[in-house]
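Undergrad: sharing a sequence plus its predicted fold:
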Amino acid sequence: MAKDIDLAAENTRLKLLVKQKDKAISKLEQNLQDSQQKNKVLALELKKK
């Protein structure tokens, strides 16, 4: 019984970690897209000069 409770608690902890990881990955992907867009804008500005 206690082992089941420990496993359930560990399962919950791991699920939370996965959610945090997924959020962090999403944020990194968004930052990457933002940076790529800024780079495109800067590249266009450099071509104009």
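TA: Received, thanks.
Undergrad: could you use CA atoms for every contact and neighbour count after this?
TA: Will do.
Undergrad: how far out from the middle of the chain is the strand or helix carrying residue 44?
TA: According to DSSP states H and E, residue 44 maps onto helix 2-48. Centroid separation for helix 2-48 versus its chain: 0 Å, with Cα atoms, centre = their mean, to the nearest Å.
Undergrad: what about versus this one:
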Amino acid sequence: MEQSAGWRLTPYPAYNELPRRPDKRSAIRQGRAECRMAANALSGLQRAIP
């Protein structure tokens, strides 16, 4: 748990593991996934509110 807890500090999950520059495509993919999760959470809240 301690090892995977630091992924929130950087937008690139594998930045600490790989000594090369982060992949821009993977960052965009993760950003889209986070936006999708946030949209799902917001839609769930809107459904919960009568």
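TA: Cool, the structure landed. Values in this document were obtained by computation on a predicted structure and should not be read as measured data.
Undergrad: could you say what helices and strands the helix holding residue 44 of the first structure packs with?
TA: On a contact count with 3 or more Cα pairs under 8 Å, 6 or more residues apart in numbering; DSSP states H and E, helix 2-48 of the first structure meets no helix or strand.
Undergrad: what do we get in the first structure for residue 29 of the second structure?
TA: Correspondence of residue 29 of the second structure to the first structure, assessed by TM-score structural alignment: residue 12.
Undergrad: try residue 38 of the second structure
TA: Aligned by TM-score structural alignment, residue 38 of the second structure pairs with residue 21 of the first structure.
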